[in-house]
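A.B. asks: output the structure for:
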Amino acid sequence: MTAEPLHRVYRRELREAALDAARDAVVERGWGAVRISAVATRVGVSRPTLYREFGSREGLGRALVQREAEGFLAAVAEALAAHPGRVGDAVEAALRAVFRQADANPLLAAVLTASHTGADTGLLPHLTTEPDAVLEPARRLVAAWLAGQRPALPVAEADEAADVLVRLTLSHLLQPSPGGDAPAALARLAERLTGGAADAPTG
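C.D. replies: Got it, this is the predicted structure:
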């Protein structure tokens, strides 16, 4: 096996250290207080080094949300894979995993608390409206899984169902329904959105 070049190792480690520092700063003080220069100082590199890596402060925020989303998507993929052929059960299990992880995630808590108070909404668009960080990766994951479980379902309908489920999940995370059971409700919706096609699921 060929060893990874040292410059790639350094860049990956630098990126992770910068994202860790930015995450800690958001949890401690909110995104509005995060500065590239402060993150660079915390990591022990120059400000231009971080600008080369992330492009801008906005790029740093986007990368931070993307990395956080990867953990959520891994939990979703695991839960979906554990329930082949049972769309409702799989969606409910995946969403319960997401909600548990969200409850224990200090970065998400900091972003949501700031957005509810109106004090700092800088990272919120990466969660809700800009496609690259969360919406599009989540939609692709769910759409591909649905297509495997419901082969008779047209691809466009699988994409639409996935888009609806992802957007409603984010909506419930941002503004929970008091007394409701969002995972169960969205699981029933998933069945209705996809149940008209004959099942011949793949794992």
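A.B. asks: okay, CA-based contacts and neighbour counts for the rest of this
C.D. replies: Fine.
A.B. asks: tell me, what residue is most central in this structure?
C.D. replies: A69 (2.7 Å; CA atoms, centre = their mean).
A.B. asks: which strands and helices lie in contact with the helix or strand hosting that one?
C.D. replies: Per DSSP states H and E, A69 falls inside helix 57-81. Judged by 3 or more CA pairs under 8 Å, 6 or more residues apart in numbering; DSSP states H and E, helix 57-81 is in contact with helix 6-29, helix 47-54, helix 87-103, helix 124-128, helix 136-149.
A.B. asks: one step back: my read: the residue nearest to the centre of the chain touches V134, true?
C.D. replies: Yes: shown here, A69 and V134 form a contact pair, counting by CA atoms under 8 Å, at 6.1 Å.
A.B. asks: compare with the first, here's sequence two:
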Amino acid sequence: MPQAQEIRARVLAAAEQCLLEGGFGDARLHSTIARRAGLSRPTVYKYVGDQDAINAALIQRELGVFLEQLQPIMDRHLPFAEHLVTVMVFVVGHAREHPLLQAALRDAPQLLLPWFTTRAGVLIEQVETVATDTVRRYIDDGELPDVEPRILIDAMCRIALSLVFTNGVVDLSDPDALRAYLVGFLNPQLYSRLNKG
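C.D. replies: Reported below is the predicted structural model:
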């Protein structure tokens, strides 16, 4: 790994640990990250940037990991309704159980939430790169009408984000409850079939 990438990885690993330990409100967080990474503050600024840049880099790193994990799920060949439920359960469950995301929601929602609301277009565009071929496959197979993949992906991302960041009258913290909710919401006939199986 080139030196710049290695230093960047060290900074992000140190930042993650600091933030998991409740460092979002620490006025000296940048110094703490530098110390934990074994680097000087100027080196951290040079290779990653200020705290906003570190936060953005962490989000991009975690989004990359998420998309890598999502790809094989997108590649599965299941009936469309079942596939959609499987994808949504993974996406919502992954986010609701993600330690860094949950720490940020707990300690500094004002820093995190814009990335998933007013700036969510960046995330949705990256999901689109993973999901478009799958949507087109279901259109070509006749399981979906000839919809614009981008619109469907955008809508499903907005639903997933809502399920991650809002609480309603149904507790969706349990994966089985989440699946039943999604199946019932997205396809009542599939819900009956899965309950019989």
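A.B. asks: quick TM-score on the pair, please.
C.D. replies: Overlay of the two chains. TM-score (TM-score structural alignment, normalised by the length of the second structure): 0.75; 178 aligned residues with a CA RMSD of 2.8 Å.
A.B. asks: ok, which of the helices and strands packed on helix 57-81 of the first structure comes nearest R35 of the first structure?
C.D. replies: helix 6-29 (8.6 Å; CA to CA).
A.B. asks: pull out the buried residues from the closest one.
C.D. replies: Neighbour counts using 16 or more other CA atoms under 10 Å place 14-15, 17-19, 21-27 of helix 6-29 of the first structure among the buried residues.
A.B. asks: can you tell me which residue in the second structure aligns to V65 of the first structure?
C.D. replies: Alignment note (TM-score structural alignment): V65 of the first structure maps to I59 of the second structure.
A.B. asks: quick one: map E21 of the second structure onto the first structure.
C.D. replies: Per TM-score structural alignment, E21 of the second structure is aligned with E28.
A.B. asks: from S56 of the first structure, how far out is its match?
C.D. replies: 21 Å (CA to CA, to the nearest Å).
A.B. asks: A114 of the first structure now?
C.D. replies: Using CA to CA, A114 of the first structure is found at 22 Å from S56 of the first structure.
A.B. asks: neighbour count winner among these two?
C.D. replies: In terms of neighbours (other CA atoms under 10 Å), A114 is the more surrounded of A114 of the first structure and S56; the figures are 19 against 14.
A.B. asks: and that one, which helix or strand is it part of?
C.D. replies: Applying DSSP H and E, one finds A114 of the first structure within helix 106-117.
A.B. asks: show me which parts of that helix are buried, residue by residue.
C.D. replies: 106-108, 110-115.
A.B. asks: so which of the residues you listed comes closest to E78 of the first structure?
C.D. replies: Closest to E78 of the first structure, out of all of the buried residues of helix 106-117 of the first structure and judged by CA to CA, is L108, at 20.9 Å.
A.B. asks: aligned partner of that closest one in the second structure?
C.D. replies: In the second structure, L108 of the first structure lands on L101 (TM-score structural alignment).
A.B. asks: tell me the contacts of the closest residue in space to its match that isn't next to it in sequence?
C.D. replies: Nearest non-adjacent residue to L101 of the second structure, counting by CA to CA, 6 or more residues apart in numbering: A95, 6.9 Å away. Counting by CA atoms under 8 Å, 6 or more residues apart in numbering, A95 of the second structure touches 101-102, 164.
A.B. asks: D159 of the first structure now?
C.D. replies: Contacts for D159 of the first structure (CA under 8 Å, 6+ apart) come out as 139-140, 143.
A.B. asks: quick one: the nearest residue to D154 of the second structure once chain neighbours are set aside and H83 of the second structure, what's the gap?
C.D. replies: Among residues not flanking D154 of the second structure along the chain, I124 sits closest, at 6.4 Å (CA to CA, 6+ apart). As judged by CA to CA, I124 of the second structure and H83 of the second structure stand 19 Å apart.
A.B. asks: could you count how many residues lie near T128 of the first structure?
C.D. replies: Neighbourhood size, T128 of the first structure [other CA under 10 Å]: 16.
A.B. asks: quick one on the thing from earlier: which position in the first structure aligns with the residue nearest to D154 of the second structure?
C.D. replies: Aligned partner of I124 of the second structure by TM-score structural alignment: L135.
A.B. asks: ditto for R150 of the second structure
C.D. replies: When the first structure is aligned by TM-score structural alignment, the residue opposite R150 of the second structure is D159.
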